[in-house]
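S.K.: generate a structure from the sequence data that follows.
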Amino acid sequence: MNRGRAGSIAWLALVALALPPPAEAARFWRWKDGQGTTIYGDRPPADPAADARSGTFRRPPGDPVVLHVRDRGSHYEITAFNSAPGPVQVQLDLARADNVRPVPALPASQVVPAGGSVVVARIYPVDPRLPNAFEANMLQLPGDPRARPLDFEYRVPFDYGRVRVDQGFGGRFSHSDAQNFYAIDFALPEGTPVLAARGGTVMQVESDFQRAGLDREHYGGRANFIRILHEDGSMALYAHLKPEGVEVRVGQQVRQGQRIALSGNTGYSTAPHLHFAVQANGGMRLEAIPFRMFGALGELKFAREDPAPPR
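M.R.: I've put the predicted structure just below:
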């Protein structure tokens, strides 16, 4: 039986400022100038006499939102910059707060528009006469929780014909969580052309993952996939694609029925298949939503194994 999981495929990624260096870490330096103003830079100061201290922040590949910290004299300003072609919600928190007061109180979330930036927080010293330090953690998730998905007639995401559904709504193998409850696993031979079930903007792609298996620690949430943002703010996920099988790029506009990829067997999967779901941002939480899908003979009726999605 072909079944798989793609629920954790999202930008639910942690970005940390001033933490010990993890993989894919970038380095920054902090020092004071002649007037005592703290300076941040991506290179050490030219003056060798400056007392520069370095730190790192994690910037995982593919994450569209990065944090910038600016010293405004009276406070530090933390800004989130989004390079994605769609909105991304971020949540900021402080892992360390020595003699500082964040405004607003943290944790706090903001929606960063496509290609835009938002000041997420300002960090003020409690006592300016004393040293201060902080560490900021950020989570990011695609989509805008204010979006209201509309009823839409999705087409089957491959050429019409007979196909087996190996796991439907509420499937106990891997469709029991909120991100996957309303997902469908279509049993497709590897290399089958995948078509856009609905038009939209390509928001995220992954095509370099090579392996498949049932070890959750190694393969859970890992797969080649495409995420397409629709005009109503919902997002379609096409997962377990063939290595190098993605045929679209981030930011590309695609139309319904357009070829976008080749099906495969990557990530947490037992055999070749296409995992399809429509998701929405429920507030720093991806949630699969019900959808209607049509083929050559009309609307498809998917069986539901569990009675209701998780809360």
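S.K.: every contact and neighbour count from this point should use C-alpha atoms.
M.R.: Noted.
S.K.: for residue 249, give me its contacts.
M.R.: 202, 205 (C-alpha atoms under 8 Å, 6 or more residues apart in numbering).
S.K.: what about it, distance to residue 71?
M.R.: Per C-alpha to C-alpha, to the nearest Å, residue 249 is found 36 Å from residue 71.
S.K.: contacts for stretch 221-232?
M.R.: Contacts of stretch 221-232 (C-alpha under 8 Å, 6+ apart): 5-9, 86, 147-150, 198-209, 235-243, 246, 266-268.
S.K.: to compare against the first, here's the next sequence to fold:
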Amino acid sequence: MKISLFIFVLLSLCSLNAVGKKLYKFQDEQGIFHFTDNPAEAARNKDQQKLEVRQLKVAPKQLVWLLQSGEERHPQYYIRNDYAGPVEVEINFSERDNVKATPELPGRFVVEPGKSDTLFQINALNEQESWRLALKYRYIIGSPLSHYSSKASYLPPIAPNAAFQISQAFGGSFSHNDEQNKYAVDIMMPVGTPVYASRSGIVLEAEDDFYNGGTNKVYTSEANNIRILHDDGSMAIYAHLELEKAQVHPGMAVAAGQLIGYSGNTGFSTGPHLHFAVQINQGMELVSVPFTFIDQQGQAVEPKVHVWLKGIAPSRMGNAVE
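M.R.: Okay, here's the model as predicted:
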């Protein structure tokens, strides 16, 4: 039997983590220049002359894999999910000749962290003839929520008694006109301002290796961000954060009001600010949903453009945050 097997990887937007490195250059006592990407080696030579540090371009890191097991003539497939939370995966043939899948493809599967059970098996329609196939898949972070309704309100993601102005709110004309950002807010604040979790949950992503920012569209996917999964399946995204200042890591449990990072100006941005949104997986797409902040009187209020957002202590939130 002749088998030709090809697997193509198609990854959906916002489903990649990033890994960044530095290039260290130093000059030894003989005047010879050395280059390394090993931080330990750079630390050992930190007292050498003219130690220079250059941030290297961030490389994407894949966290969801379609893998094969079983017999070559009857391959089985499963997903390895390296996120700290669930993902939804859509799998289909991109090419097929004399093969069938059991259960049939296309199919969508919700996969918790780790390795899934076998999702499907491939068999030849006619065992006496050659067969070939190519598979494609894409994934989106989070469990599917087709009818989401939240009763939660959120702490302002800033220090108690601090105040910063909202420069863009729901439906903002500059950059809040797609489904992922329709119900987002931009909060003006200087680079290095502490950012706090607005609601408790589990950290899914903590990207802090991007170092560029500006209004060029090439920076759209280069905003440092932290994504936190809540117990109702929604996710808060905190974006445009400062380079290498994340205070949390994937898989870490955080409480509402906990320091998670510092504001920056990375990614597609007109100036230093924090981008905050609550998103869900709906139909294999990340979409933002309306939310309310808790004000200093303990009331739930919808964020409005030009309004000054004031931080409150977690002890004053009562039962407003789930």
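S.K.: of the contacts of stretch 221-232 of structure 1, grab the buried ones for PyMOL.
M.R.: Of these, the buried ones go into a single PyMOL selection, burial set by 16 or more other C-alpha atoms under 10 Å:
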select buried, resi 5+6+7+9+86+149+198+199+200+201+202+203+204+205+206+207+208+209+235+236+237+238+239+240+241+242+243+246+266+267+268
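S.K.: show me where the stretch 1-150 of structure 2 has its strands.
M.R.: Applying DSSP state E, counting those that start in this stretch to the stretch 1-150 of structure 2 gives strands spanning 3-9, 17-19, 22-27, 33-36, 49-55, 59-61, 64-70, 75-81, 87-97, 99-102, 107-111, 114-115, 120-124, 131-141.
S.K.: in structure 1, what residues pair with the fourth one?
M.R.: Under the alignment (TM-score structural alignment), strand 33-36 of structure 2 falls on nothing in structure 1.
S.K.: packing partners for that strand?
M.R.: If you count contacts as 3 or more C-alpha pairs under 8 Å, 6 or more residues apart in numbering; DSSP states H and E, strand 33-36 of structure 2 packs onto strand 22-27.
S.K.: which ones are touching residue 140 of structure 2?
M.R.: Residue 140 of structure 2 neighbours (C-alpha under 8 Å, 6+ apart): 12-15, 87-89, 281, 284-286.
S.K.: for it, give its distance to residue 179 of structure 2.
M.R.: Distance from residue 140 of structure 2 to residue 179 of structure 2, counting by C-alpha to C-alpha: 14 Å.
S.K.: what do you get for residue 54 of structure 2?
M.R.: Distance of residue 54 of structure 2 to residue 179 of structure 2, computed by C-alpha to C-alpha: 36 Å.
S.K.: quick one: residue 15 of structure 2 and residue 141 touch, right?
M.R.: Yes: shown here, residue 15 of structure 2 and residue 141 form a contact pair, counting by C-alpha atoms under 8 Å, at 6.4 Å.
S.K.: more neighbours: the two, which one.
M.R.: residue 141 (27 against 19; other C-alpha atoms under 10 Å).
S.K.: how many residues are close by the closest residue to the more buried one other than its chain neighbours?
M.R.: Of all residues not flanking residue 141 of structure 2 in the chain, residue 87 sits nearest, at 4.4 Å (C-alpha to C-alpha, 6 or more residues apart in numbering). Residue 87 of structure 2 has 23 neighbouring residues, counting by other C-alpha under 10 Å.
S.K.: so what's the closest residue to residue 294 of structure 2 other than its chain neighbours up against?
M.R.: Distances taken as C-alpha to C-alpha, 6+ apart put residue 300 closest to residue 294 of structure 2, at 4.7 Å, once the chain neighbours are dropped. Residue 300 of structure 2 is in contact with 153, 292-294, 320, counting by C-alpha under 8 Å, 6+ apart.
S.K.: state the distance from residue 300 of structure 2 to residue 228 of structure 2.
M.R.: As judged by C-alpha to C-alpha, residue 300 of structure 2 and residue 228 of structure 2 stand 21 Å apart.
S.K.: same question, residue 127 of structure 2
M.R.: Taken as C-alpha to C-alpha, the span from residue 127 of structure 2 to residue 228 of structure 2 is 48 Å.
S.K.: between those two, point out the one with more neighbours.
M.R.: Relative neighbour count places residue 228 above the other of residue 127 of structure 2 and residue 228, with 28 against 12, counting by other C-alpha under 10 Å.
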